[in-house]
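Engineer: What would the 3D arrangement of this be:
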Amino acid sequence: MSSKIENDFLLQTKAFINSKWVETTDDKFAVTNPATGDTIREVTNCGVSDYNEAIKTAHDAFEKFKQTTVRERAQLLENMYDLMQEHKQDLAKILTMENGKPLKDSLGEIEYSSMYLKWFSEEAPRVYGDVISSGSSNNQKIFTIRQPLGVVGILTPWNFPSAMITRKLAPAIAAGNTCVIKPAHQTPFSALALGVIAEKAGLPAGVCNILPTNHTSEIGEYVCEHDLVRKITFTGSTKIGKLLMGQSSKSKTMKKFSMELGGNAPFVVFKDANLDRALDGLINCKFGQSGQICISANRIFVHEDVYDEFSKKLVERIDSTFKLGEGFQEGVTHGPLIHQGSIDKVSSLVQDAKTKGADVLTGGSRASTLGPLFFQPTVLGNVTESMDIFYEEIFGPVAPLIKFKDTDEVIKRANDTDVGLAGYFYSENVATIFDTAEKLNVGMVGCNTAAISEPALPFGGILNSGLGREGSKYGIEDYTELKAIVVAP
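Structural biologist: Below is the predicted model of the structure:
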């Protein structure tokens, strides 16, 4: 498969501020392909002064942009959607270059990413208020309206470098806000390509600003503390999410938050489950994107009566259909991990489990012949709570299998975590379905499916997995504030 980008203007290296492409400083940083280690290009390295300029620009632009009609904002998002569809091949190639995922997966992400633009172009006209009867006077009426917040600081990760931006940018624009985006330093090109899309779609100057930087901690803190930023939306770890909230408390502005944080998703296979269906779900949910997904299955509970059959089928499927490699190679199904820290963590978790008695059913080590960031798709048997892998988010291609005996036991063990993003289970029993769906302590449940994420879903978690919801009709509300108006004729 060719990695050649037909429209090179999509591969930008400068910051996008006030609808201009700006070489903000002499400082640059290299972005590498994690599969090959090759440098793609060097990118301008924005600092605090650049972010201050972008935030002020967004603040000034907000005064005019908030006056646009919902139909005007809907059209801008529709334009962006059309342009993403037009350039999806190039956008996917850029994504594969910097993230390492197979081109097929990158094409899937671009489609998924663009659908948030489509969805919120249709949600923009549906921001409603209410009329409430007064409890104190028949002569008074209470009205509520929703208004945009102002400048939104968007902080995004590397695992879905296109979709995690549009899932935040689209509702922000639909509601009438302006944005300053800090993409992950490992994957800035997908974000900057969206800047090209925004520019060509006709977004007014200052509405969307994108600044690459590898000063991650410093810039994150600065954006959170900036008085002109009214909302922070972040996808990443629970630890960093809490840190950002603490930093925001230093600002004179009380900020609104959307936080999509860490997960430890249970995946439960009951004894009456359709095993082939459960297997299909697990293959996608655990090993898709090489396990680097926040809603990836992290602990796989399998009823003891079907454990042997299910584990055997899982290993056979992996060994016969998976192919590790560079994302542009024909037939490759799984790519590398994103950086050295990721593969070191995965390797450490597997080693700890092996030391404490887990069985390696397939894989179990690095695939170093392919490159330093490749790890073999791995299945571990007889995993227990004594192992670190039971409690820590893996973020890699490792499936820990855990036996269970009955429903009450597995619900208790599945909920034995301080995070609650997603959970999955497979059963053909109606009573089990409704009981388990209610009792799993997570924000999103997949019953007989692992394909839960789409624009119509209110995406988000409970406990330490975050605040607010993204996508769905609820997603736009997090980018507005509610105003109550009391009218006495």
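Engineer: can we go C-alpha only for contacts and neighbour counts from here?
Structural biologist: Noted.
Engineer: Neighbours of P377, how many?
Structural biologist: P377 is flanked by 26 other residues according to other CA atoms under 10 Å.
Engineer: how close does I5 get to P489?
Structural biologist: According to CA to CA, to the nearest Å, I5 and P489 sit 63 Å apart.
Engineer: and this one, so I can compare the two:
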Amino acid sequence: MAQVDLSELQQLFIDGAYSPSSDGATFTVANPMTGEPIYECASASIDDYGRAIERASAAFDSWSRSTPTTRRLTFLKAADILENYLQGDAPSILSAEVSATKSWVRLNILSTAGILRETAGLVTHIKGEIVPADRPGTTILIERAPLGVVFAISPWNAPVNLTARAIATPIICGNTVILKPSEFSPKSQHLVVRALQAAGLPSGCLNFLPVSPDRTPAVTEYAVKHLSVRHVNFTGSDRVGRIIAGWAATCLKRCVLELGGKAPVIVLDDANLDDAVEAVAFGALSNSGQICMSTERVLLHNSVAAPFKAALLRRIESIKVGNHEEDPEVSLSGLFNAASAKRVQALLDGAVSSGAKLLCGDVSASGPNKTILSPHVVDAVTPDMEIFHKESFGPLVCLCSFDTDDEAIALANGTDFSLCAAVFSRDVMRALDIARRVRAGSCHINGPTVYIEATLPNGGTGGSSGYGRFGGIAGVYEFTEPKIISLGKSGMKYVF
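Structural biologist: The predicted structure is shown next:
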């Protein structure tokens, strides 16, 4: 990857203009691989958020009345601009901020361009209906109306992709957005803002306000509870999601919360093991397991457990792990900080001490900042172990065994997470029956848990995976509301 100087201050972006924070506050963004500072970033204050919400409210009046063609062309142009960032500074930015490998950079940029293009196509599908009226001389229209100002909080792990998902449908529906990026990846997430600005998105429609960790709780609570903020969406941990949901509940505000996962893959006795192994390796280890849809639990029918384990270990041996800054061809690099690696190590140590068996990996971290963990496979995991229930967000696979389909379903449903799952079987109807009984927002038959398209309504079904949907028409329903308009004929007489 060509190296780009990232040392310039990242400023706030409010009402179409860049500025420092109102009190000049900044925070340091560090390289997780080395622990070394990369650049200083402006840290927005409550006053900055108040000003941004005010300007977004003003911009809503005109943007909500803009034509479908205006919105569509803006998004299509932004997609083209964003793709060109692959030949510019995007690889260096993502590499430095989130230890993104070459393939993860490419996936982030190209899938984000796809999100922008697919979302552009939604603009003419924001449709209402005409309802027959029982009152004579009356016509009833039900329109899908934009909400107003949306507060979006997007994470660091897929910083470009998930930022686009947080803001694209709200904006295409006619809302305006206040975006709070992760403190770990402001420049990566700003790439989406930059592309939309270059494409001609009007001032005030999208405002970008990074916040330092110490200010985040107060600023976030202020924005969630602000009278002019009509909707909140958040992608991140279930711990923070519960806090945001609590604040929103105090003012009866709608949310989309896409939180954590502990995705199970059920491998039945008639499964194609080669396909299952490939899907598990991809689903568990992409981005070193730092994806909410990552495969964390593999539930194996006892009759296929031994050959599956042997094949999985062979597949993992072929995966290249290392420092992506030294070797751009590695598939897995460092986690997003040293604390994350320690958390995964603690889960593994606890499982082994409780009777689980480590099949590969040595529970040690390498690299200059101790963030590189090799893939780990731990066998004989049981529901009474912490590792069975707690999201690891790291490169590990937990193996469990079962004898009956009912037992497999009970294991799959045995956590508070409900984001996604997968089932492997040559009998599609048997797999379909199991998929319908697994509690998950999506369940993939003969495919990996890490699978989503921009048109799909991705999300959990409650609990620690959250609620609400981002994609497709489901996303349009989330970021608009039905508005009844009745047209009465003149000369009506009313009896009361």
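Engineer: Can you give me the TM-score here?
Structural biologist: Here the TM-score for the pair of chains, by TM-score structural alignment, normalised by the length of the first structure, is 0.95; 483 aligned residues with a CA RMSD of 1.8 Å.
Engineer: So which of I5 and P489 of the first structure has more stuff around it?
Structural biologist: Taking other CA under 10 Å, I5 of the first structure and P489 do not tie; I5 has more neighbours (16 against 6).
Engineer: correct me, but that one touches K93?
Structural biologist: Yes: if you go by CA atoms under 8 Å, I5 of the first structure and K93 touch, sitting 6.9 Å apart.
Engineer: Tell me the spacing between the alignment partner in the first structure of S111 of the second structure and S427 of the first structure.
Structural biologist: For S111 of the second structure, the aligned residue in the first structure is Y112 (criterion: TM-score structural alignment). Here Y112 of the first structure is placed at a distance of 28 Å from S427 of the first structure (CA to CA).
Engineer: ditto for L261 of the first structure
Structural biologist: Separation of L261 of the first structure from S427 of the first structure (CA to CA): 28 Å.
Engineer: the more surrounded of those two?
Structural biologist: A direct count of neighbours by other CA under 10 Å for L261 of the first structure and S427 places L261 higher, at 27 against 20.
Engineer: what's the counterpart of that one in the second structure?
Structural biologist: Counting by TM-score structural alignment, L261 of the first structure lines up with L259 in the second structure.
Engineer: Need the nearest residue in space to that match, chain neighbours excluded.
Structural biologist: Using CA to CA, 6 or more residues apart in numbering and skipping residues adjacent in sequence, the residue nearest L259 of the second structure is S465, 4.5 Å away.
Engineer: try A120 of the second structure
Structural biologist: Among residues not flanking A120 of the second structure along the chain, R72 sits closest, at 4.6 Å (CA to CA, 6+ apart).
Engineer: residues in contact with the counterpart of that neighbour in the first structure?
Structural biologist: The alignment partner of R72 of the second structure in the first structure, by TM-score structural alignment, is A74. By CA atoms under 8 Å, 6 or more residues apart in numbering, the contact list for A74 of the first structure reads F120, S121, E122, A124, P125, A174.
Engineer: Now the spatially most central residue of the first structure: which helix or strand?
Structural biologist: Centroid check for the first structure by CA atoms, centre = their mean gives M164 as the closest residue, at 4.8 Å. Assigned by DSSP states H and E, M164 of the first structure falls within helix 163-175.
Engineer: quick one, the very next helix or strand once past that helix and helix 163-175 angle?
Structural biologist: Moving toward the C-terminus from helix 163-175 of the first structure, the next helix or strand (DSSP H and E) is strand 178-182. Counting by axes from the mean of the first three to the mean of the last three CA atoms, to 10 degrees, strand 178-182 of the first structure points 170 degrees away from the direction of helix 163-175.
Engineer: what stretch of the second structure does strand 178-182 of the first structure fall on?
Structural biologist: So strand 178-182 of the first structure sits over residues 176-180 in the second structure, by TM-score structural alignment.
Engineer: where exactly do the helices run in the stretch 1-150 of the second structure?
Structural biologist: Assigned by DSSP state H, counting those that start in this stretch, the stretch 1-150 of the second structure shows helices spanning 46-63, 68-84, 90-98, 102-121.
Engineer: wait, what's in contact with A311 of the second structure?
Structural biologist: Counting by CA under 8 Å, 6+ apart, A311 of the second structure has contacts D274, V277.
Engineer: what about it, helix or strand, and which?
Structural biologist: helix 305-317.
Engineer: quick one: that helix to chain centroid distance?
Structural biologist: Distance of helix 305-317 of the second structure from its chain centroid, counting by CA atoms, centre = their mean, to the nearest Å, is 30 Å.
Engineer: What is the corresponding segment of the first structure for it?
Structural biologist: On the first structure, the counterpart of helix 305-317 of the second structure by TM-score structural alignment is residues 307-319.
Engineer: picking that back up, unless I'm mixing things up, the match of L261 of the first structure is touching T235, no?
Structural biologist: Yes: contact criterion CA under 8 Å: L259 of the second structure and T235 qualify, at 5.7 Å.
Engineer: Give me the common contacts of these two.
Structural biologist: Listed as contacting both L259 of the second structure and T235 by CA under 8 Å, 6+ apart are G241.
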